[in-house]
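Engineer: let me see the structure of the following:
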Amino acid sequence: MTLLAVGINYNTAPVSIRERLAYPAEILDSSLKDLWHLKDISEAAILSTCNRTEFYCESSNENKHILIEHMLIDWITQTRNIKPNDLTPYLYTYNDNQLIRHMFRVACGLDSMVLGEPQILGQMKAAYQAANEAGTLGKYLGKLFQHTFAAAKKVRTDTAIGSSPVSVAFAAVQLAQQIFDKLSEQTAILIGAGETIELTARHLVQHGIGRIIIANRTYDKAHALATRFNGYAIALSELPMHLAEADIVVSSTASSLPILGKGRVESAIKKRKHKPMFMVDLAVPRDIESEVEQLNDVYLYTVDDLKNTIDQNMDNRRKAAEQAEEIIDTQVEHFLSWLRSQGALTTIKDYRIQAEQIRDDALRKTLNQLQSGISAEEALQRLAHTLTNKLIHTPSAQIREAGANERHDLIAAAREIFKLNNTQ
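Structural biologist: This is a model prediction of the structure:
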């Protein structure tokens, strides 16, 4: 049995290459089945994200390791219409023990662009589900995925790898949670429609925000983003009419001038009857005038304020990552122990089949003897004698040959397997 992975990621390949190896949902099922039908590949799965694409395979043929790797690379280049020379410089491969450790590290976020990020575990689970539904998983790769998820869960439970925010959007939402007891009772106004605002909206929704309003200079962009998060869109010109509704304000635009001044925020606070307002300015240059911080009942944070938190949290994640590596060492050994046990199970199964065949033959012979008229006592004695001779014949012959060839290791193993006591 051989485990093999071929892949690219954000470290090894530029986005121009990564996008050519993307596997959207509409082609994933057929691609999995196509890969699975390749000669010598018994199991297959594909992990495809914006930062990595990896092909996991299992083969029952242990002697064609390099050939299978080349065959897999040929399949990738042909099916994705990429010249081999354009792809191979960016590829990496993992085999057996290396692959096991790699999958564990990926699932734990230790191989991610953002150390410890949790999204990759969900993406790996989606890859497992897709392969499972396509029927391309089996005993070994399926078990490896399950053990990967268990290892990631243990790392998340036993370390602080994912507990500290390391993106400004996530840090902003975490800070909001500290200020408000229940986000479900709060309204958030997000100013802008770029990637940072989109990520902030996603985190707010995941943490149960009550209501989201998206404000942007271009209404259509605000509407498109608000629709994705069940929010309400307004044009930037409408912001003064809605600002008093906001418990949380997060702004990230490309404006060269401030969007919110002290006077406008002060008016909103009065309308709110001085109910606290949490504001985060993620823009550079700033969207919110610094004088706003002077207002009572306003908690204003800038990107620099969050950066200090992020830097400290990144240090915490690095320390947690060291603990995670130790956990992964143990989990890898657990999976390797399971793999080693599979060879023993095959031997046990074969030995049992052989013994049952001997039993059935002996029983059939004894039943014929009973029908021919011999006594039950004599038939049982013959059965016991036949079974004993048949069961010990082959082991005895093998041990005798081991003695003749001075294979003392086999003799010692036989004594241990059969738990033989010294008779002398």
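
Engineer: contacts and neighbour counts: CA atoms only from here.
Structural biologist: OK.

Engineer: contacting residues for Ala22?
Structural biologist: By C-alpha atoms under 8 Å, 6 or more residues apart in numbering, the residues touching Ala22 are Ser48, Thr49, Cys50, Thr53.

Engineer: please give the structure of this sequence too, so both can be compared:
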Amino acid sequence: MPLIALGLNHLTAPVSLREQVAFDEDAAGAALRELAREPGIEEAMILSTCNRTELYVGVAEGAQDIPQAWLNRHHHLTPGKLDEFLYRHEERDAVRHVFRVATGLDSMVLGEPQILGQVKDAYQQARLAHALKAPMDRLLQHTFAVAKRVRTDTRIGAHTVSVAFTAVRLAEQVFTDLKQACVLLIGAGDTIELAARHLAEHRARRLIVANRTLETAQDLAGRYGGYAVALADLPQHLAEADIVISSTAARQPVVTRAMVEQAMASRRRKPMFMVDIAVPRDIEESVAELPDVYLYGIDDLRQVIDDNRRSRETAAREADAIIDLQVDRYMAWRRALTTKNPALDMRQHAETYRDEVLGKARAMLAHGKPPEEALAFLANTLTNKLLHHPSARLREAALSGDLDLLHAAGRLYGLDEQDGDL
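Structural biologist: Here you go, the predicted model:
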């Protein structure tokens, strides 16, 4: 059952295409079940974030093209539209890819920790959908262990710069003193919470949190000294904002050009800085055309992020070395699934002999034989049964001069670790 990782990310595709193939949280479960029902798909997981959409699938022989065909069909894309933007990894390369993704080595922000939580969420969703079997379940468990090891043994997580922090840093460059700025945060997920934390540390003058669920916005705003508004009331508050940072899971823009035009008229040409870090985008693209509005998207943050990347590149090389070793270990386990293991047969034979001889020893006791006699019978008979076939083969090997078998037996039974030769 070949393992395939198929997807696109911030390095291979623009945000305009990434948003077309993104799976929102509410629809991802149904999409996963749909994918798992495709002929030839043995197991599956979907990972969809603002920077990537990836399918991890185990397929039957001859079904390697099914995942890409399904992705096009599910998103109503014309065949071939994604071809130049997709990457595809199989078997060992797919294992290495998921390890690198989960450790943040494939992220826009090198070493960022949020992606591991997103991989874990995708794994839980696949488990709930009963879309996993032993190979991929074991792969994901191994992935989480590798990510923990990399963060423990390297400095890949030292001074990491999240997308949220980068947005705040960019805002700080535009507004030299954030203490004079009113900041509007749209959304209430992890990215917005990180932004709120950074803004609180920089003592932004005013913080507004807008969210579809007002209670969630109130909870987040309360923790960072801001106040909350419902998303439906956003047009009435947009003019207050010097800085807008938006990251929701909405499928359509939540900030329209008309809303911003109205807000800018109220602000009397006072500039507004906007950062849209959602995929699909939260702010209509044409907003960037408005005077005195400075709109940055997720891809625009890359240069700022790259400036902070170099300090972690040495740690990234160390992490890659750990990953290569762990890929070998997982692939060895995977090969063992398809290889007949004589140890299992040997244990089964031994347990059969044990049960047979133990039954006879119990019968002896039941018929009044002394316990010492029953124990001696048990020990001698079991030893003879277990060693009969190996002893016969070793005698034949000694007579024929089969040194390879003799040395292998010594290693198998640990005799080569004792004094003397076999």
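
Engineer: residue contacts, the residue positioned nearest the centre of the second structure?
Structural biologist: Centroid-nearest residue in the second structure, with C-alpha atoms, centre = their mean: Val119, separated by 2.7 Å. Val119 of the second structure sits next to Leu47, Ala102 when contact means C-alpha under 8 Å, 6+ apart.

Engineer: drop anything exposed from the contacts of Ala22 of the first structure.
Structural biologist: Ser48, Thr49, Thr53 (16 or more other C-alpha atoms under 10 Å).

Engineer: any idea how far the last one lies from Val6 of the first structure?
Structural biologist: Meaning Thr53 of the first structure. Thr53 of the first structure is 9 Å from Val6 of the first structure, where distance means C-alpha to C-alpha, to the nearest Å.

Engineer: try the second one
Structural biologist: As judged by C-alpha to C-alpha, Thr49 of the first structure and Val6 of the first structure stand 15 Å apart.

Engineer: could you do Val106 of the first structure as well?
Structural biologist: Distance from Val106 of the first structure to Val6 of the first structure, by C-alpha to C-alpha: 14 Å.

Engineer: who has more neighbours, these two?
Structural biologist: Shown here are Val106 of the first structure and Val6; by other C-alpha atoms under 10 Å, Val6 has more neighbours (21 against 18).

Engineer: map that one across to the second structure for me.
Structural biologist: Superposed on the second structure with TM-score structural alignment, Val6 of the first structure falls opposite Leu6.

Engineer: check contacts around its match.
Structural biologist: Glu54, Leu55, Tyr56, Pro67, Gln68, Leu86, Tyr87, Arg88, His89.

Engineer: can I get the buried part of those residues as one ChimeraX selection?
Structural biologist: Buried members of the contacts of Leu6 of the second structure can be picked out in ChimeraX with the line below, counting by 16+ other C-alpha under 10 Å:
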select :54,55,56,67,68,86,89
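
Engineer: sitting in helices, which of the contacts of Leu6 of the second structure do you find?
Structural biologist: Among the contacts of Leu6 of the second structure, the ones falling in helices (DSSP state H) are Pro67, Gln68.

Engineer: farthest-separated two in the contacts of Leu6 of the second structure?
Structural biologist: Tyr56 and Leu86 (13.3 Å; C-alpha to C-alpha).

Engineer: how about the secondary structure of Ile358 of the first structure?
Structural biologist: Here Ile358 of the first structure takes the helix state, with states given by DSSP: H, G, I helix; E, B strand; the rest coil.

Engineer: the equivalent of it over in the second structure and Ala366 of the second structure, how far apart?
Structural biologist: Aligning on TM-score structural alignment places Ile358 of the first structure opposite Tyr353 in the second structure. Separation of Tyr353 of the second structure from Ala366 of the second structure (C-alpha to C-alpha): 20 Å.

Engineer: of these two, who's got more company?
Structural biologist: Between Tyr353 of the second structure and Ala366, counted using other C-alpha under 10 Å, Tyr353 has the larger neighbour count: 17 against 10.

Engineer: quick one: what's aligned to Leu116 of the second structure in the first structure?
Structural biologist: Using TM-score structural alignment, Leu116 of the second structure pairs with Leu121 in the first structure.

Engineer: which residues are in contact with stretch 204-221 of the first structure?
Structural biologist: With C-alpha under 8 Å, 6+ apart, stretch 204-221 of the first structure has contacts from 173, 183-193, 201, 222-223, 225-226, 229-237, 239.

Engineer: for that stretch, which positions count as buried?
Structural biologist: Of the residues in stretch 204-221 of the first structure, those buried (16+ other C-alpha under 10 Å) are Leu204, Val205, Ile209, Arg211, Ile212, Ile213, Ile214, Ala215, Asn216, Arg217, Tyr219, Lys221.
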